[in-house]
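Structure of the sequence below:
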Amino acid sequence: MTSRYLEGRTALVTGSVSGIGLAVAQALASAGARVAVHGLATVEEAERAVVAMRAAGAPEARFFAGDLRDAVAISGMMAAVEAWGGPDILVNNAGMQKTARLSEVSDETWDGLIAVNLSAAFHTMRHALPKMAVKGYGRVINIASVHGLVASEAKAPYVASKFGLVGLSKVAALEYASAGTRESGGVTVNCICPGWTETALIEPQIVARAATHGGDRAAGVAELLAEKQPSRRMSDPAEIGLLVMWLASPLAHNITGASIPVDGGWTAQ
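The predicted model follows:
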């Protein structure tokens, strides 16, 4: 297997203008994939992400807009990506997070998190998987969370959405397990379940913890990790990108329906 084993493939990564999504898209670009970038972004932010894909090695990259709370908008985005040549690889990465006690969660918060974190993946997969099956090759990699495997207080919508994403992925994996061959690469559907990872998504939680330590951010991070993550080390988004890149390879043709934790031992407890 060469280092450019994704040449001729097209990857769509939702939420790929920053954080884990950007790192995932760059990893796929480095293996030769054309990259469809997506996210809530200004024109300048979108262009920077596209430039970053080309710098990472993508032969082509383009930004696609689409509000993931809107099924019609998702259909339009998927049609546009299909017209561009794909996707052969779909990474559902875009996500929302908000902490609140169950009794304090608003209807708007619940609906928004479920729509972006769970329903959007259903809509993208519904469009992409039948075409992957016809080709005999396809990779769906859903960025779930450690909270798709275990729960935490004050995260009801987030935990519900991520548990749902893990279940949705297992069903899709079963339905498409026989598509393709070892030679063609097959069609697989998997989840990656990160623990604490250095992204903007968790910054509000760090700030809240830091406030109890006089604004000391390092102390806030240490407190967060000590509670849950035995390694007491955060993951870097690039580490998630490398795992996605491997799951997209021909070698991973028989890995499907898995939920792979990258959590420093959190779910081993």
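
going forward, measure contacts and count neighbours with C-alpha atoms only.
Fine.

Give the buried residues for the longest helix that the chain contains.
When the chain is scanned for its longest helix (criterion: DSSP state H), the result is helix 156-176. Using 16 or more other Cα atoms under 10 Å as the test for burial, helix 156-176 gives 156-170, 172-173, 176.

which residues in the protein form strands?
Chain-ordered strands for the chain, with DSSP state E as the definition, fall at 10-13, 34-38, 61-64, 89-92, 137-143, 186-194, 259-262.

okay if I get those as JSON lines plus distance to L224?
Supplementary listing: those in JSON lines, determined by distance: least, Cα to Cα, whole Å:
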{"stretch": "strand 10-13", "distance to L224": "28"}
{"stretch": "strand 34-38", "distance to L224": "30"}
{"stretch": "strand 61-64", "distance to L224": "35"}
{"stretch": "strand 89-92", "distance to L224": "26"}
{"stretch": "strand 137-143", "distance to L224": "21"}
{"stretch": "strand 186-194", "distance to L224": "15"}
{"stretch": "strand 259-262", "distance to L224": "16"}
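
Quick check: which of those strands is nearest to H123?
Minimum separation from H123 across these (Cα to Cα) falls at strand 89-92, 10.4 Å.

now the other sequence, so there's something to compare against:
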Amino acid sequence: MTAPHNDTPEHRTALVTGGASGIGLAIARRLQKDGMRVAVLDLDRPQAREVAESHGLTFIGADLSRREDCRRAIDDTVAALGSLDVLVNNAGFQHIAPLAEFPEDTWDTMLHVMLTAPFLLSRYAWAHLTRSGQGRIINIASIHGHVASPFKSAYISAKHGLIGLTRTAALEAGEQGLTVNAICPGYVRTPLVTGQIKDQARTRGLNEADVEEKVMLEGAAIKRLLDPEDVAALASYVASTAAWGMTGAVLDLDLGWTAR
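Predicted coordinates for the structure are as follows:
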């Protein structure tokens, strides 16, 4: 096993994909608070760059549906930070449609961003992550990595695949001190989910509180949406040197959803 080059957090570095908003931004800021130097990857848009820079985060502009951007993102991160110890694969998006009507190009893009890109980024970052002896890959999956819902075929397929990738990579990485784990949150109060709540309130004739409790949280034991900071707190531990013995784990943060 490779010996750690330095145990102090200020010498550790991280890349968080989808890091300019929602869960990704919360994780990036928490790792930064933990003492890491952090880069966030997002589509190269002025607003995303401004968000990153306003928090003192290094911005990496890339389109994860493009293979060449995945390789460049790792190269740019290492060039900017000098090393890479923690990779958080968080980027993703949602499209809801019946399988028989699901747009083929959207399917291709979603699978590339949420499954192929984590594979490519992990592959391209592997030498850097294993060099430190305390490397971490954290894949942000979902409760939909365990269970299915109608009209979300691409999202659910990607998240199921991401759990398989996590477990396989963990078995291959163990001897090199690199841990690979997945976090599976339930519904999190992000701009995407807030928009879904508003849409469902309008179409179902309910108020937004009822949509949360009776629709989105129907299967949950705790009737409350998670906040992005809740996911970030768990990611902080998984990224820490204290979590050296945890690998191949699928960590459910799902309000009791999958306990049924």
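
what's the TM-score for these two chains?
Once the chains are laid over each other, their TM-score by TM-score structural alignment, normalised by the length of the second structure reads 0.92; 253 aligned residues with a Cα RMSD of 1.6 Å.

ok, back up a step: take the strands of the first structure and write them to TSV, including mean neighbour count.
Conversion of the strands of the first structure to TSV gives the following (neighbours: other Cα atoms under 10 Å):
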stretch	mean neighbour count
strand 10-13	27
strand 34-38	29
strand 61-64	20
strand 89-92	27
strand 137-143	28
strand 186-194	27
strand 259-262	20
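
between those strands, which gets nearest to V51 of the first structure?
Taking Cα to Cα, strand 61-64 is the member of the strands of the first structure nearest to V51 of the first structure, at 7.9 Å.

Against which helices or strands is that closest one packed?
Applying 3 or more Cα pairs under 8 Å, 6 or more residues apart in numbering; DSSP states H and E, one finds that strand 61-64 of the first structure makes contact with strand 34-38, helix 43-56, helix 71-84.

most packed of those?
Mean neighbour count (mean count of other Cα atoms under 10 Å) peaks for strand 34-38 among these, with a mean of 29.

how about that one, which residues of the second structure does it hit?
Per TM-score structural alignment, the counterpart of strand 34-38 of the first structure in the second structure is residues 37-41.

Run the chain-centre distance for that stretch.
What separates the centre of stretch 37-41 of the second structure from the centre of its chain is 13 Å, taken as Cα atoms, centre = their mean, to the nearest Å.

now G164 of the first structure: how far from L40 of the first structure?
To L40 of the first structure, G164 of the first structure is 23 Å away according to Cα to Cα, to the nearest Å.

my read: H213 of the first structure touches E223, true?
No: H213 of the first structure sits out of contact with E223 when judged by Cα atoms under 8 Å, with a separation of 9.7 Å.

Count the neighbours of S152 of the first structure for me.
The local packing of S152 of the first structure (other Cα atoms under 10 Å) involves 11 other residues.

which residues touch the equivalent of it over in the second structure?
Alignment note: S152 of the first structure maps to S149 in the second structure; criterion TM-score structural alignment. S149 of the second structure makes contact with I156 under the criterion Cα atoms under 8 Å, 6 or more residues apart in numbering.

Now do the same for F59 of the second structure: its match in the first structure.
F59 of the second structure maps onto F63 in the first structure when the alignment is built from TM-score structural alignment.

For that match, which non-adjacent residue is spatially closest?
In space, and not counting its chain neighbours, F63 of the first structure is closest to V37: 4.6 Å by Cα to Cα, 6 or more residues apart in numbering.

which residues touch the one you found?
Listed by Cα under 8 Å, 6+ apart, the contact set of V37 of the first structure reads 12-17, 25, 46, 49-50, 61-64.

how does it look with 10 Å?
Contact criterion Cα atoms under 10 Å, 6 or more residues apart in numbering gives 11-17, 21-22, 25, 46-47, 49-50, 53, 61-65, 81 as the residues in contact with V37 of the first structure.

ditto for G265 of the first structure
195, 228-232.

May I ask which of those has the most neighbours?
G195 (23 neighbours).

Please name the nearest non-neighbouring residue to it.
Nearest residue to G195 of the first structure in three dimensions, chain neighbours excluded: D263, at 4.1 Å (Cα to Cα, 6+ apart).

aligned partner of T256 of the first structure in the second structure?
Checking TM-score structural alignment: T256 of the first structure goes with T247.

doesn't I183 make contact with its match?
No: distance between T247 of the second structure and I183: 11.6 Å, which falls outside the contact criterion (Cα atoms under 10 Å).

The residue nearest to M96 of the first structure when sequence neighbours are not counted: what's it in contact with?
Nearest residue to M96 of the first structure, sequence neighbours excluded (Cα to Cα, 6+ apart): L113, at 5.7 Å. By Cα under 10 Å, 6+ apart, the residues touching L113 of the first structure are 69, 95-98, 119, 156-162.

Quick check: the aligned partner of L168 of the first structure in the second structure vs T241 of the second structure, distance?
Applying TM-score structural alignment, one finds that L168 of the first structure aligns to L165 in the second structure. Using Cα to Cα, we find L165 of the second structure at a distance of 22 Å from T241 of the second structure.
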